[in-house]
Each structure stands twice: as C-alpha cells, then as structure tokens.
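# Sequence and predicted structure, then a few things I'm wondering about:
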Amino acid sequence: MEDSRDAGTGRGHWITVGKAATNNLREVSVRIPKGALTVFTGVSGSGKSSLALDTVAAEAQRLVNDSYPAFVRNRLPHAHRPDVQTIDGLTFTVLIDQRRFAGNARSTVATATDIAPLLRLVFSRVGEPSAGHSPAYSFNDPSGMCPRCEGLGVVQDVDVDAMLDLDKSIDEGPVLFPVFRPGTYRWKRFAYSGLFDRAKPLRDYTAQEMHDFLYAEGMKPPDPDPRFPRTARFDGVVTRMRDAFIRRPPTSMSKETEQALHRVVTAQRCPRCRGRRLNEAALASLIDGRSIADWTALPVDRLHDVVAGLREPRVAPALAEARRRLEALRSVGLGYLSLDRVSSTLSGGEAQRVKIIRYLGSPLSSVTYVFDEPSSGLHPHDVRRLTELLLRLRAAANTVLVVEHHPQVVMLADHVVDLGPGAGEDGGRILYEGTPDGLLQTGGPTARALREPVTPRTAIRPDRGHVMIRDAREHNLRGIDVAVPLERLTAVTGVAGSGKSSLITGELPRQHPGFTVVGQEALRGGGRSTPLSQLGLAERVRQVFAAASGLAPAWFSFNSKGACPVCKGRGFITTDLAFLDDVATPCEECEGARFNPRALAVRVGGASIADVLAASPGALAELFAGHADIVARLGWMRRVGLGYLAVGQPLDTLSGGEKQRLLLARHLGDVGRGHGQRIVLDEPTTGLHGSDVDRLLALFDELVDDGATLVVVEHDLRVVAHADHVIDIGPGAGDDGGRVVFQGPPAELAAADTFTGEALAALSRR
C-alpha cells in the first residue's frame, strides 16, 4: 500500500520546485530529497544561490513568518515572494549565510554564541567576592560596565593638533574637517557667534578664547551676529565633534568625512579598565585566581579545559551548557578564537561557523538547513571538520542544502544539482541531478573541475629579489622573519587562524607601504551604487550622454536630475501596509527603469541610459567601442570574472567575493598592468567555481609576466599549486600557529609534512 505521504506531489520525501524564475533561473523545475545532503553547484553566477537561497529558503521563511500574527510579523525580517510557479514540501528552514556580524563593538563571540550569560551566572554564584547578580558582570549593563569607557574597552577623543591649522583665521577655515568648512552651517555657528575675531589666526587667541572655541558647551553668546539663530546655543568644535561623531556616530557619511574622521579621532585602550570593559567590582571577583575578563580572553581551547576542570554543584547546569557550546566552537575549527573577540571582526566564514553552533545538538528535527558556501575561508584540513558537521545535522533527521564549489563537500553529497552552463543570462538551467559519481561522468565545467588533478607548478619564474618582513608580531605571529619574492606569484596559506592574514594584509603593507591590499572590505553605496560607479565609469558614461544630448550629466543619474519623479530613482514603489508586510512593486511611471522620460529619450548607439545599466561589461564595451578609457576599465571587470554581472546591478546584491574582484578591477583600472605593481589579495577565489579560478589565474600570470608582484592569501589548492612560491603558516591556529612551517615552490610543499602539504599531495594524486 502506498505511503499516504507520497500521494500527489510526494511531499513527504521531496521538496518540489516548479518553474522557478528567480533572478536568472529559466523556469527551473527540480525535486530535492528530504533527509539528505544536497549540494547545489555550478560556475559563479549560474543560478545555484538563486535556487537554493532566493527561492527555496526565501519562500520557506516567508511562509513561516506569515503564520505569525500581524503584530509579530511586522517586527520580523520581511522576505519577498520568489518568482516561482509552484513549490511544495517545505519545512521549517534555517538559512546560515556568510554575512558578517554587524559592526557593533558591544557584540563579541561570547554574546553571539550565548555563552556570555552562562559565564555571568557562574561568576555571580561562585566568584569571590561576588559583584552581585549576573548583570553586574556584563559590560553591556550599567551595573557591570566600566564607567570610563562605558563598556567599550577603548576611549575615543579628538586629536586637536590634527584637526586645527593654527595659522588660519575663522574666515580662512582653520578646522580641517569637512563639516566645518567656511559656508557650512557648523562653521556659521562659530563665525556668527560674535565670540571671536574672524580675521585673527587661532595661534593669536587668548587661552580663554581657545577654550571657548574648542570646549564651550551650551554657551549663550552675549552679542552675536544677527545671522546667529536667536534661540541657539554655542558649542565648541571639540564638543560638537564628540557629540556628533563619537557619542552618536552617524549611520552613514561620505567617504571624505569618513577618512577625515579616521585622521582626527584617536582610539586608545581605556586607562581605567585596561581594555577589559568591566568595572572594578566585576574584575575583582575571581574563580581560582581568574576574573570573567580573564576567562573570555583565553582561547576557546584553553577555556574549555578551565570550565571542564571546575566542579561546582551550585552552577552545574550552566557549566555543562558552557562546556557543550565551547566544544561546539572547537568542533567547527574555532578553538583559536577568544570569547572577547569583537564579532564584527570575524571573517564571513568564521561568522558562518559561529552561527552553526547554535543548531548543533538542537532537539528540533525535520528542519531544512541551507548553507551558502560554508567552506569559504577554510583550509582543506578544516573542511573535513565542516563535512562532519553537515553529516551530524543530516543524521538528526534534517534536510541539508549546501551551495558549494569545494570538491570535498560536493563528493560528500547524497544528491547534486548542477546549474549552468554559464553565468548570468547563459546560466539558470539544470545540467545534472543525481549522485556525485554520476556527475563525474558528465561533460560540464563542474565535472571537469572535479576530475582534473591539480599539478604543482614546476616552471618557476626567475629570482627578481625580495622584500623582508622582519620581527612580525601582529596577533599570534611569533616574531617571524619572512622573505616575499618580487615579480612572482606568491601564495600564503595555512589553516584558519594560523596568522597568514596578520602577516600579509597587516605586517607586509605596514613594513612596505608600496603594497596595495585588495581585501573583502565593505563597499559603500548599497542599492544606489553599482559596478559602473565603483569602476569610476558612471560619470564618464553620463558625459557621453550629455555630449550627445546637450543636457547636463546630472540628467543621466538616477540619484540626481535624471531620477524618475515617482520612485525617486529606485525603480520600485514600496507600500507600507502598517502591520502587514511592505509591498514593493515595479514603478508604473518608469517601469523599473529608474529614470524620467527626458533622460530615457536620449540614445547613444541606439541605447538609453537604462539600457546601459542593464548591459553586461562585454555588451557595453561594444556600445562604447570608440571610448578607449571606458572599454579598458570594462575589460578589467570581465578579466576578474565578473563579465556576467549587469553594470547597473545594485551593489548590495553582490557577494563578498564579487565585491573583492570588483575592487581588484577598479585597482587595475586605476594603475594599469605595468611593471612595479605590488598587490596583496585576500582570498580572491571566494565564491569561485574551479573553472573561474583557472580564468583568474590566467589574469594573475599576465600581471606577473608584465612585472607585477602578487601576494595571495589563499586556501584554494589550485592557486597554491599554480604559485611560484608558497609561504605556509602554522602549524595550527591561534597559539598553535604564527610560525613559518614551509617556504618554497609548490612541488616541494607537496612533499612537506604540513596540513597544506598533505592536502596538496592528495589532490595532485586525484
């Protein structure tokens, strides 16, 4: 007799998706087995994330949210309905992506993992002398925080010497900070206060005048200029800076203001708590000679042993749960972290693994867990631990969906869905569904990348000299000296937390400023910034349209005169339905084009400005073939593997790896490819398929052959094998790392007794 769960769609055993068209998907239909580990793979931009994350996970989370009352639903993240005709068999779904933790200085590894409340409870019951209840041990609570730094561990203040030009008068603009330039409203406050001689240089001010100019607070000027607001009070420059940029920093600011702020605001370790964030009472409460700050400063590996060695019946449940969570951190390869590490400083891969531990050992079953490239940032040695975690989640009667490129993860799967064949408009189709062994028999790019062995380079480029990193001690580095070859491709590798990034993105550019670091830092601009603007081409394209029309360039910006008057250049209208979800619909006035009719009426080569933003770099290069500067920069975008993106795609829709490669394209567009470039890349293959990695390596070869020096912090063994020189840092992470365990060509590394050497040897035998 047929199982009733299998009637109709078979929803008891399958998640079924019918005609999904989210992003670049081409009406994809697929069945995903429940209770299994399914890997979605394909070249970068093929649509795998669109299917697993933006369709399956998004619809499941939207439906769960819809089950709550409207009052609750309005306070949950709003998930938009994906473009899919039918979807069935969904379960409660958890999405574990690589978004870094928000830049909140009050969030640490301890708070992000919910270990902090457990430790506070232990100290409130066992610590001697007791500081009070649990909040008395929290740097986020007034009863526990250091009163000097308010629990931040650092104190910030204005560097007056860096901010003032004492030889200038008020009329000349003596405050070297953008918001105090002559003519700004803040400048008018002290210029029209009547308190100062506007023509006198600051150097000639009396002590009282200088004090008022800098530190006055709420002063009522006795004889102000008529242009001074009648009810206003005068605050000094430093007082205003502290209030507007230190105590309550703005949520957004221009790049110029941000750079100026870094120059004039200094941060130092709090002298009262010595960076430990807590007040005297909390720090004086000890267990076996250690305070709670001492506990959280220990690496997780050592803290686990400390907690395991404490036998105290009064807090036995809290200790047991703390041990379980610490063990979970160790099991995901994060034993080198300390609990006082600010969570926003974690990499995307580290943040993802911190999120994973919340679900290990959960009593929930029949949950769907969706992972977005969990191997990113992981050494092959650490990927083994990751695969064990995925199998543990599956073994607890859960469904595990993973978007992934790493061969170890792909070959571990019960079921593989391969998308492609290409990226963007050339992708969005199902190429293969089935077992990993069956995938190997196909002829697609994923199968080729999995089958081909990785062969270490033997034709090493000639010696062109080197630069020395001396006595490197940042973070866990052990005072090491390292030679970095010039005009070669150098790969720096090691397990996560070994110290490779501290050495190459920290010490190298600090000791040798000629190296430019292209990392994965956030790109500003959000939905109103695009690859075109990041490449520095947006204004150039506007000038071409302006020359063709006689209009000002601002008419071809959706952030200025060219914006659609209805949607204000956003392309859609958001309707606030109070306690119901907001509804975003395409703007009927511009039909999503973002521009007004006057801007859209102008054509260059038959294309409107909206057509330009919808074009790929290749198509746009053809359109602007007569403009060599535009074509050259678009060429770099294609060369770094971003040819599938639309140049007008909102920046906040790009992945971390895509943003880094866009930064690289921008840098190469600025400096070209000539002799003498020295570039540091921090894991540039993040999110790249094996075939895309090969394309990026071809670009690296061209740059180095033209005389550039490339130093790449990387785990991908294709990059390691392709390098001229490898620097392997380790042997382990945290206190067990920070040393050079190998230097030399990749062929010799494959024979070395290191984690990287073992992984490279295994892959070259494939």
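Received the coordinates, thanks. Being a predicted model, the structure only gives us computed values, none of them experimental.
# going forward, measure contacts between C-alpha atoms and count neighbours the same way
Noted.
# residue contacts, the residue nearest to Lys48 when sequence neighbours are not counted?
Among residues not flanking Lys48 along the chain, Phe40 sits closest, at 5.7 Å (C-alpha to C-alpha, 6 or more residues apart in numbering). Phe40 makes contact with Lys48, Ser49, Ala52, Leu401, Val402, Val403, Glu404, Val416, Val417, Asp418, Leu419, according to C-alpha atoms under 8 Å, 6 or more residues apart in numbering.
# Helices of the stretch 601-750 of the chain, start to end?
For the stretch 601-750 of the chain, the helices defined by DSSP state H, counting those that start in this stretch occupy 609-614, 617-623, 628-639, 656-671, 690-705, 717-722, 746-749.
# Show me which residues of the third one are buried.
Right, helix 628-639. By neighbour count on 16 or more other C-alpha atoms under 10 Å, the buried set for helix 628-639 is Ile630, Val631, Arg633, Leu634, Gly635, Trp636, Met637, Arg638, Arg639.
# What's the local residue count around Lys48?
30 (other C-alpha atoms under 10 Å).
# wait, Val583
Neighbour number of Val583 under other C-alpha under 10 Å is 13.
# how close does the closest residue to it other than its chain neighbours sit to Ala584?
Leaving aside its sequence neighbours, Val583 sits nearest to Thr575 (C-alpha to C-alpha, 6+ apart; 5.1 Å). To Ala584, Thr575 is 6 Å away according to C-alpha to C-alpha, to the nearest Å.
# Thr239 now?
42 Å.
# which SS state does Gln208 fall under?
helix (DSSP: H, G, I helix; E, B strand; the rest coil).
# next up, a second structure to put side by side with the first:
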Amino acid sequence: MLAIRGARVHNLKNIDVDIPHNLLTVVTGVSGSGKSSLVFDTIYAEGQRRYVESLSAYARQFLERMEKPDVDEILGIAPPIAIRQKNTTRNPRSTVATATELYDFMRLLWARAGRTYCPNDGARIERDTGDQVADTMLAQSEGSRWYALFPVAAAPTTSAKSEPTAQAAALRDRLFDLRKKGFNRLFQNGSTFEFSTPESLLEIDFSKPLYVLADRIVIRPDSHQRIVDTLEICYRETGEVFFEPAGAPESGARILHFSEKFACKKCGQTAVLPEPALFSFNNPIGACPVCQGFGNTIDYDLDLIIPDPSLSIQNGAVDPWTKPQYTWYYDEDFKPKAKGKIRLNIAYADLKRDEKEFLREHIYNFFREVERKKYKVHVRVFMSRYRAYTQCPACRGGRLRRDALWVRLGDCNIAEVSRMNIARAREFFDTLQLSPEESQIADRVLDEIRQRCKFLNDVGLEYLTLDRLSATLSGGEAQRIQLATCLGSRLVGAIYVLDEPSIGLHSRDTARLIHILKDLRELGNTIIVVEHDPEIMAEADHILDLG
C-alpha cells in the first residue's frame, strides 16, 4: 500500500490517502481539487527525489533535483515514471522509431541478417569465410587435385611513366620475403618454379601474373581443416586465394577465386561490412556525409527565387534582382551576357530548357557573388529568404550513407522500411521469412521488433510512419508513444503516473488504451491515472475522488 499522510501541496488540505500497489487507480474530481498536485507534485516528486538521492554524488550533478513536497510522510513508494500529455522532444534527429527504441533493434537486425547487394549489377556482396570456402571445395569431385595459389604482384605496367628498374627491384624484394617465410614454389600457366633451382626462375615471364603455390590439395572428406588452414595463409599474404585444378589449361576446368574483401565478385565494387553503427544516422559511421544524417539539405529554392513563372525576366520574374541593392547584377552583368542566349520578354514558364539552364546558372553565380559578403547580417537575412530545405540528393531522404542503403532484408533496405507506417511495418516484420541460419541469429531481435510494433498499433498510432519526427507529434501522440515504450521495456515494480491519457481519443482508441494500462498493471506495476473518462473509470480497480 502507498500511504500518504498530511499532504499540503497547493490545494491539498492536509489529506491522508492510501493507494493499493499493483492495481489501476483513477484519480478524479472537479477542476482545482488537487488531482495533479497529489499525483504529480506529491507522489511523483517524492519518488523521483528519493531515487535521485540514492545515486552517487557524481551522478546527481547531471540530474534535476526536485524539492521535497509539503507532506508529513509517504510510505511504500516505488520509483515513479511520469507520462504527461505534452511533447517535450526538441531533438531534430529523434523519430518515432528511435523514441520507441524500435530503430535500435532494426539496426541490429539489418546488421546481422541483412544482405548487401552491388548497386552496379545487383550481385550479392559478401566475403568468403573459411567454412564457406571449405564447403565449396569439398563439393568438387572427390579425389580431384587442386593448386592453392595467391598472387605475387600484378603484371608490370607498360605506361611510359613506369620505372622498370624500380618495379623489378620491388618484385625481387617480394620474392626474397616470400622465400624467408617458407614458400618454395611459384606458379604460372600450369608450370611450377622452385626457389631451390634458381635457373628455373629465369623461365618466368614477369609480364604475366605470377602466383605463389601455397599448397596442393586432394579433395577428400577429411580435407576441411587443411583447406581452412591454407585459406588463412593466403588471406594473410594478399587477402585472396585461387584454386586451380591440376591440368586446368588443358582440361579447361574452372578456376575458383575467393577473397576476404567485402566486394562484388563481378565488378569489384567494395562495401562496408554491416555493423549496427552503419545503420545509425546519429553516428558519423552511418550518417549520410552530405546531409549529416538529417535527410535534407538547405539550398537555394527556385520556387522562392522565381515565385511567379508567368512573368518575364525583364518584368521581374527573378525576385532577388528586383531589390534596389541588386538590380545592378541584372543590368550590368546578366543583361549583356543574355543577348542571343535567352529571351528576356518571354514568361519564364515558356522558356526553352537551354534558356532555363542559362538563367539558373547565372542565378547561382549571383548568389555566390552575394555570399562573399555574408559576414554582414542583412546579407545573411537576404540569402535566407530564398533558401529552403530539400531532400538530400545523396541519400534521397534515407539519412544513411550509401553502403547502408545497399543492405537489404526482405527486399527492402532499412530506410524504405522506416518510411512505412506502423501498420505496414508490422505486416512487413510479421511476414518476414529468414533462413535457418539467419533465424538462429535474429529471431530474438525480430520478436522484440514485432512486440513493439504491436504495442504502437495497440495504442492507436498505426497511421504514424516510423521516420516521423518526434518534434512534430501532438501531446497525445507523444504520450501514447511513451506508453508503448514503457510496455516494451517491461519494467516491474514501478509507479506509472499519467495525466488524462484519453484526451482526443476516439472511443475505439480508448478501449485500446485501457488494454495497455492493464498490460502494464499485469507486469507488476502500480498505475495512477488522472482521468474523467467514464470508460476508464469503469475499468479501474480503485477510484480516488477528490473535492
């Protein structure tokens, strides 16, 4: 039991109250009776004050200190969480997905189960691990013989700027280093050359690719570990390995190439290995370098510069050139250059494409000229009139660097899913099919995502998109997002205090809200709600009427 004795905060007149734990309590009463004073300024304030005082002195300096409420005694109080009918988010990066911690699980899911595809040819980008290479080799004909090779160096360039002497010296040093490491044979076009017989090295054609013979492998069921060990040796030297079947030039058998580089096998396009940080627009590792993770950039907007396309240039179509201090640019710079290239007496909307391009180029040249004096306040104000936020051309509003947008899961990248509303995203995750290997890694993460989508849907926010900025939410929407977040966090033994959560809700959504409050209660929490709605009062376990 939560026992309050002698509460005198604001309108409270030395009242004593007992509120049962682990039940849904509704506090109601006429306006000015002290409902908020009891719930927020007494219960929440004292619980928060005691919690902060239990922390170390170092931690307390970063937290807001609350005054002790005017009350004789409060017994049985637990750590409180206040969910108010107010949106206090001002972070321009915060979205619905990040505020509910849904995006954290999405980042983990795409990093662990996503597949990276080449933007050039659509081929999958992956690096070859030891087990994958061993499985591929063991799938070859049993008893077949293979040479494991890695390249010494690329063929010498024939450019006029090349220095053959320096290249030969570098190659000689490389061969000497390989011999010191214990490699004894070189390989070229099916022929082997041994360091132990220097005269054979004279037969090498150094204008063609040259390889080191790392091992000879016979495919048998027990060859797995030997293949993995050989692969590690080759990766350590050059990061790649070639398996050439014995007699390949004569038989025409296929040479197998494996690489530890995270790159496309067809075109060589490299990508960043997926990690959770790569999918965070709040992290410099993953944020788009052009818009810094905001999804839009501020630039000059032609719709503001040319507000009325029906006007001709000489009649003032270009608004900044109509200002007295900048008419000189039109008269002295643009007009002389425009002869024969653009018609000045024709409406902008009727100009040809090349004429519009000519005009745009001079408009941007004009603003570059103006920017030279942007240290003056009035110049900065003038420039701001013609600027607007536009979608980032690099990430197209996805907020992430291109490597992150190449990673797909269920044929969607993480930015495309973030643009979905909660109902569509819930359907996407509910129907997402993973391979057995991916399921072992990502099943628990996927369950957390599905639960959070369900909670957001249950509080009636299925129409919000995941990338909706938190600062644009109404107070009621922000409150319900906090409710869904609390339910997803699964805290036990806390006191939740809510301020009229039913305001602005349809009766259908009120039923959903009641269901959420009961779910919080069933987890083992005490729910105290300031409310007047008859439906919520009817479902309460305990009612406290003030006034």
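Sure thing, it's come through. This is a predicted model, so every value here is computed, not measured.
# sorry, back to before: helix, strand, or coil at the equivalent of the residue nearest to Lys48 of structure 1 over in structure 2?
Residue pairing (TM-score structural alignment): Phe40 of structure 1 is matched to Val27 of structure 2. Following three-state DSSP, Val27 of structure 2 is assigned to strand.
# after the helix or strand harbouring Ala260 of structure 1 comes which helix or strand?
If you go by DSSP states H and E, Ala260 of structure 1 is part of helix 255-264. Counting by DSSP H and E, the next helix or strand C-terminal to helix 255-264 of structure 1 is strand 265-269.
# For Arg542 of structure 1, grab the count of nearby residues.
Neighbour count of Arg542 of structure 1, defined by other C-alpha under 10 Å: 19.
# distance of it from Leu663 of structure 1?
Taking C-alpha to C-alpha, one finds Arg542 of structure 1 at 22 Å from Leu663 of structure 1.
# likewise Leu623 of structure 1?
24 Å.
# Can you tell me, leaving aside adjacent residues, what's nearest to the equivalent of Glu373 of structure 1 over in structure 2?
Aligned against structure 2 by TM-score structural alignment, Glu373 of structure 1 finds its counterpart in Glu500. Spatial nearest neighbour of Glu500 of structure 2, excluding adjacent residues (C-alpha to C-alpha, 6+ apart): Glu531 at 4.8 Å.
# ok so, going back, in helices, which of the contacts of Phe40 of structure 1 fall?
Judged by DSSP state H, helices contain the following of the contacts of Phe40 of structure 1: Lys48, Ser49.
# Closest one of the contacts of Phe40 of structure 1 to Thr93 of structure 1?
Distance to Thr93 of structure 1 across the contacts of Phe40 of structure 1 (C-alpha to C-alpha) is lowest for Leu401, with 10.1 Å.
# ok, that closest one - contacts?
By C-alpha under 8 Å, 6+ apart, the neighbours of Leu401 of structure 1 are Leu37, Thr38, Val39, Phe40, Ala52, Thr368, Tyr369, Val370, Phe371.
# Report how many residues lie close to the match of Glu373 of structure 1.
Neighbour tally, Glu500 of structure 2, other C-alpha under 10 Å: 20.
# my read: it touches Leu513, true?
No - in this structure Glu500 of structure 2 lies outside contact range of Leu513 using C-alpha atoms under 8 Å: 11.2 Å.
# so stretch 287-303 of structure 1 aligns onto which residues of structure 2?
Under TM-score structural alignment, stretch 287-303 of structure 1 corresponds to residues 409-425 of structure 2.
# start to end distance for the matching stretch?
OK, stretch 409-425 of structure 2 end separation, C-alpha to C-alpha: 13 Å.
# Give the other helices and strands that the lengthiest helix in structure 2 contacts.
Longest among the helix segments of structure 2 by residue count, using DSSP H, is helix 436-458. Applying 3 or more C-alpha pairs under 8 Å, 6 or more residues apart in numbering; DSSP states H and E, one finds that helix 436-458 of structure 2 contacts helix 102-113, helix 422-430, helix 475-489, helix 507-522.
# Please tabulate the ones you listed in a markdown table, including the columns mean neighbour count.
Compiled in a markdown table, these are given as follows (neighbours: other C-alpha atoms under 10 Å):
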| stretch | mean neighbour count |
| --- | --- |
| helix 102-113 | 21 |
| helix 422-430 | 18 |
| helix 475-489 | 21 |
| helix 507-522 | 18 |
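# Take the ones you listed and lay them out in a markdown table including distance to Arg49 of structure 2.
A markdown table is the format used below for these (distance: least, C-alpha to C-alpha, whole Å):
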| stretch | distance to Arg49 of structure 2 |
| --- | --- |
| helix 102-113 | 30 |
| helix 422-430 | 36 |
| helix 475-489 | 21 |
| helix 507-522 | 23 |
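# mind checking which of these is nearest Asn14 of structure 2?
Comparing these under C-alpha to C-alpha, the one sitting nearest is helix 507-522, at 29.1 Å.
# Give me the angle between the closest one and helix 475-489.
Here the directions of helix 507-522 of structure 2 and helix 475-489 differ by 30 degrees (axes from the mean of the first three to the mean of the last three C-alpha atoms, to 10 degrees).
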